[in-house]
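[1] Structure, please.
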Amino acid sequence: MPSDRIYFNKPPKTEKSLKYILESIENGRISGDGYFTEQCHKWIERTTGTSKALLTHSCTAALEMAAILVNAGPGDEIIMPSYTFASTANAFALRGAIPVFVDVRADTMNLDERLIEDAITPATKAICVVHYAGVACEMDSIMALAKRHGLAVVEDAAQAHHASYRGQQLGTFGALGTLSFHETKNIVSGEGGALLINDPALVKRAMIIREKGTNRTEFLNGQIDKYTWMDIGSSYLPSEMIAAFLLAQLESGEDLITRRLAIWNTYNDSLASLEQRGLLRRPGVPDDCAHNGHIYYLLTETHEQQRDLRNWLKQHEIDTATHYVPLHSSPAGMRFGRAHGDLPVTCDQANRLVRLPVWSDLPEAATLRVCDRIHEFFGQAPRAA
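    Reported below is the predicted structural model:
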């Protein structure tokens, strides 16, 4: 018998994926930087407005490239939120730089722009923002602050493809931005990512870093007869089969995101009455932000209530998740970075956050079932008016 289980995530399917993969094989070249990679680059550049997009095998790889491109090195400090994935900090720690963790805003879980300036020291090299749940950080203030202090800005937009701030795509404000196409994201290739290069002066070096530190791209373009080692770098590019799968996803991207937004809005509308009664908190989305429906989360009143709600939903075959262990409290965070202050919002809300199932093919009936069970948990009639 089919299970009634509601999974937390299922990667989206697109009609042309297998067709494009077979074409990539028939083309006789399945290593990176072939036809499908180039088509993905053009698609991302056209839809985001970035100067240059480069596919990578992960967003982690794109962040590592960004750390090299901003010349992060031993003793440099990089300001970032503690409430993020390890890759955000790892990219800079691998270069010997020191992640400096700053608290987040209570409404968006994004880096609190009001706290950044106090964390800046003579050693500060860059600010790395993370657009949590596809909701933008307050980029006007952050970019003005960075300009005033001569700091680079890197955007970890892993969750924010097709999201914007005041009409501008996220990942295109700082000198560099990064995207993720991991299977949990809105648009996927299994593993995969992209580096958005918004400063044209960084493009040539980025292409060298991505190709193991060689000028192989110039060789492939017929600009030189032989290629050689030019700089530090690594093998950051994905295969053509990954790019072929991704291109089919990109072409369906608007539809996939529209469907996720419909799910997000169903949750938000159906659970509004619980927030009005002070029983939980829904995600905050400032007026200047157009999000992409990547994550729908709730904030319970206590950590114990978070645990009990998740257990209740599990009993009803509904998968949920929490999210990050704050990096400043992790073993590696304490070893390689430092916290600027006590980070009370991060510590508190990380223990109360519950993520609900969101994926593009999640039926509306399943979404409403989740809402009904949450209402029942709080002792309310299902979706009570």
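[2] going forward, measure contacts between C-alpha atoms and count neighbours the same way
    OK.
[3] ok, the residue nearest to residue 68 when sequence neighbours are not counted - contacts?
    Once flanking residues are discounted, residue 68 sits nearest to residue 95: 7.5 Å by Cα to Cα, 6 or more residues apart in numbering. Counting by Cα atoms under 8 Å, 6 or more residues apart in numbering, residue 95 makes contact with 67, 68, 72, 73, 74.
[4] Please provide the structure for the following sequence as well, for comparison with the first:
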Amino acid sequence: MIRFNVPPFTGKEMDYIRQAVENQKICGDGEFTRKCSEWIEERTGTRKCLLTTSCTHATELAALLARIQPGDEVIMPSYTFVSTADAFVLRGAVPVFVDIRPDTMNIDETLIEAAVTEKTKAVVPVHYAGVGCEMDTIMDIAARHHLYVIEDAAQGIMASYKGKPLGAIGDFGCFSFHETKNYSMGEGGALLIQHEKDIEDAEIFREKGTDRSKYYRGQVDKYRWQNYGSSYLPSELNAAYLYAQLEMADAINEERLNLWNQYWRELEPLAEAGRIELPFIPDYCVQNGHMFYIKNADLEERAALIDFLKENDILAVFHYIPLHSAPAGLKYGRFHGEDRYTTRESERLLRLPMYYGLKEDQVSFIAGKVKEFYGF
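    The predicted structure follows:
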């Protein structure tokens, strides 16, 4: 069976985990956490990076820093993972879903402003498949309406929009290092902070509401409870695993892009014949090979293709069920405007196997079976 995903592994992970154990520092904010954070800061240009226990928790931290309050509204796409909305629902806010663009599967930037009300506090663009949203338009809307921009860049590390790294454009950016992502620590994430004024509060919220980070830097003689907060620090063991991959980030990125381009070349004739659609990458975006998907004619055709591939030992999967149609989405959020594309496109999209270590002959086999399904 060709699996849909295999967690990345470079070979140094176990050595670094052993080193963390030998350092006798396996809780948060040790040597490997520092190395990972500095790497992200250097590669993205963000003012501060804080590793977290998940991208979900990074988004929760962003909601705290944006002072989201009960009754506030937060604009986002419905075609996203539940964590995008959860972080704000936990603060008592209302997710306001708007439709997506059918080409990139990202939030339709032309529909955002009409969804703004006096209660709107933030916009959350989700960079689907590592392809950037139309951030110039989004940032302009946010500036004119005094809104926070919190980038859900869970899939966006090593990708960019007009030369700007995803996650480092808005007020806050959130990365994921889940096992399904390009670089992994099993479970983990990172919060990218753009403004100096937010850093101290972020450290306090992340450290159970204390100024412990200042204590470790020698800035205070003891740490105290300063505010509300929680424990968002990942273990050094997780950070050690991640750092082995960040050291090889360029090589991993290159391999994934090569696999992505191979899929495209081998399936392009099928797309030209009008049997499937392939991903669209705007000229101003640089993607990261996070995902290769195709679009089928409809839900029934997709289900049949999934079954056919499974019969041929290939695991392909669909993605999100739009949040506005889920029980919690109906309870906590609302959809602004017309759902022209969100549901329709979500029912057509099929993700093919993509991971570091996937072989070229496996990609050819998968593409060949897709073409066989269509009698091509």
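[5] which among the contacts of residue 95 of structure 1 gets closest to residue 140 of structure 1?
    residue 67 (22.4 Å; Cα to Cα).
[6] Double-check that that closest one belongs to a helix.
    Yes: Residue 67 of structure 1 forms part of a helix when assessed by DSSP: H, G, I helix; E, B strand; the rest coil.
[7] who's in contact with it?
    Neighbours of residue 67 of structure 1 in contact, by Cα under 8 Å, 6+ apart: 91, 92, 95.
[8] Identify the residue of structure 2 aligned to the first one.
    With TM-score structural alignment as the criterion, residue 91 of structure 1 lines up with residue 87 in structure 2.
[9] Just give the number of residues close to its match.
    22 (other Cα atoms under 10 Å).
[10] re earlier: with secondary structure and distance to residue 203 of structure 1 as new columns, can the contacts of residue 67 of structure 1 be given to me in TSV?
    Formatted as TSV, the contacts of residue 67 of structure 1 follow (DSSP: H, G, I helix; E, B strand; the rest coil; distance: Cα to Cα, whole Å):
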residue	secondary structure	distance to residue 203 of structure 1
91	helix	19
92	helix	20
95	coil	20
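[11] which of these are also in contact in structure 2?
    Contacts conserved in structure 2 for these, counting by both residues aligned by TM-score structural alignment, their matches' Cα atoms under 8 Å: 91, 92, 95.
[12] and of these, the nearest to residue 115 of structure 1?
    Out of these, the member with the shortest distance to residue 115 of structure 1 (by Cα to Cα) is residue 92, at 20.7 Å.
[13] what's the distance between the closest one and residue 23 of structure 1?
    38 Å (Cα to Cα, to the nearest Å).
[14] Of these two, which one has the most company?
    When neighbours are counted by other Cα under 10 Å, residue 92 comes out ahead of the other of residue 92 of structure 1 and residue 23, with 28 against 18.
[15] ok, for that one, nearest residue in space, not its chain neighbours?
    Closest to residue 92 of structure 1 by Cα to Cα, 6+ apart is residue 67, at 5.5 Å.
[16] That neighbour -> structure 2?
    Using TM-score structural alignment, residue 67 of structure 1 lines up with residue 63 in structure 2.
[17] is it fair to say residue 57 of structure 2 lies in a helix?
    Yes: following the definition three-state DSSP, residue 57 of structure 2 is counted among the residues of a helix.
[18] that's a helix at residue 269 of structure 1, yeah?
    Yes: counting by three-state DSSP, one finds residue 269 of structure 1 located in a helix.
[19] quick one, strands of the stretch 251-385 of structure 1?
    289-290, 297-299, 338-339, 353-355 (DSSP state E, counting those that start in this stretch).
[20] Which stretch of structure 2 lines up against the third one?
    Counting by TM-score structural alignment, strand 338-339 of structure 1 falls onto residues 334-335 of structure 2.
[21] what sits up against that stretch?
    With Cα under 8 Å, 6+ apart, stretch 334-335 of structure 2 has contacts from 78, 94, 95, 96, 97, 98, 324.
[22] Check the alignment and tell me where the fourth one lands in structure 1.
    Yep, that's residue 96 of structure 2 we're talking about. Aligned partner of residue 96 of structure 2 by TM-score structural alignment: residue 100.
[23] Its match - that's part of a strand, no?
    Yes: per three-state DSSP, residue 100 of structure 1 lies within a strand segment.
[24] how many neighbours does it have?
    25.
[25] Hmm, residue 83 and it touching each other?
    No: contact between residue 100 of structure 1 and residue 83 fails when scored by Cα atoms under 8 Å: they sit 11.9 Å apart.
[26] Structure 1: which residue goes with residue 317 of structure 2?
    Match for residue 317 of structure 2 (TM-score structural alignment): residue 321.
[27] mind listing what the closest residue to that match other than its chain neighbours touches?
    Of all residues not flanking residue 321 of structure 1 in the chain, residue 355 sits nearest, at 5.1 Å (Cα to Cα, 6+ apart). Going by Cα under 8 Å, 6+ apart, residue 355 of structure 1 touches 295, 296, 297, 298, 320, 321, 322, 323.
[28] Residue 358 of structure 2 too?
    Residue 358 of structure 2 sits next to residue 259 when contact means Cα under 8 Å, 6+ apart.
[29] so which of the contacts of residue 355 of structure 1 is the most crowded?
    Per-residue neighbour counts (other Cα under 10 Å) across the contacts of residue 355 of structure 1 peak at residue 297, which has 25 neighbours.
[30] pretty sure residue 161 of structure 1 contacts residue 181?
    No: Residue 161 of structure 1 is not in contact with residue 181 according to Cα under 8 Å; the separation is 9.0 Å.
[31] can you pull out the helices in the stretch 251-385 of structure 1?
    253-270, 272-276, 303-315, 331-336, 344-350, 364-377 (DSSP state H, counting those that start in this stretch).
[32] Which residues outside the third one are in contact with it?
    For helix 303-315 of structure 1, contacts defined as Cα under 8 Å, 6+ apart pick out 299-300, 319-321, 351-354, 370, 373-374, 377.
[33] Of those, which count as buried by neighbour count?
    Buried members of the contacts of helix 303-315 of structure 1, counted by 16 or more other Cα atoms under 10 Å: 299, 300, 319, 320, 351, 352, 353, 354, 370, 373, 374.
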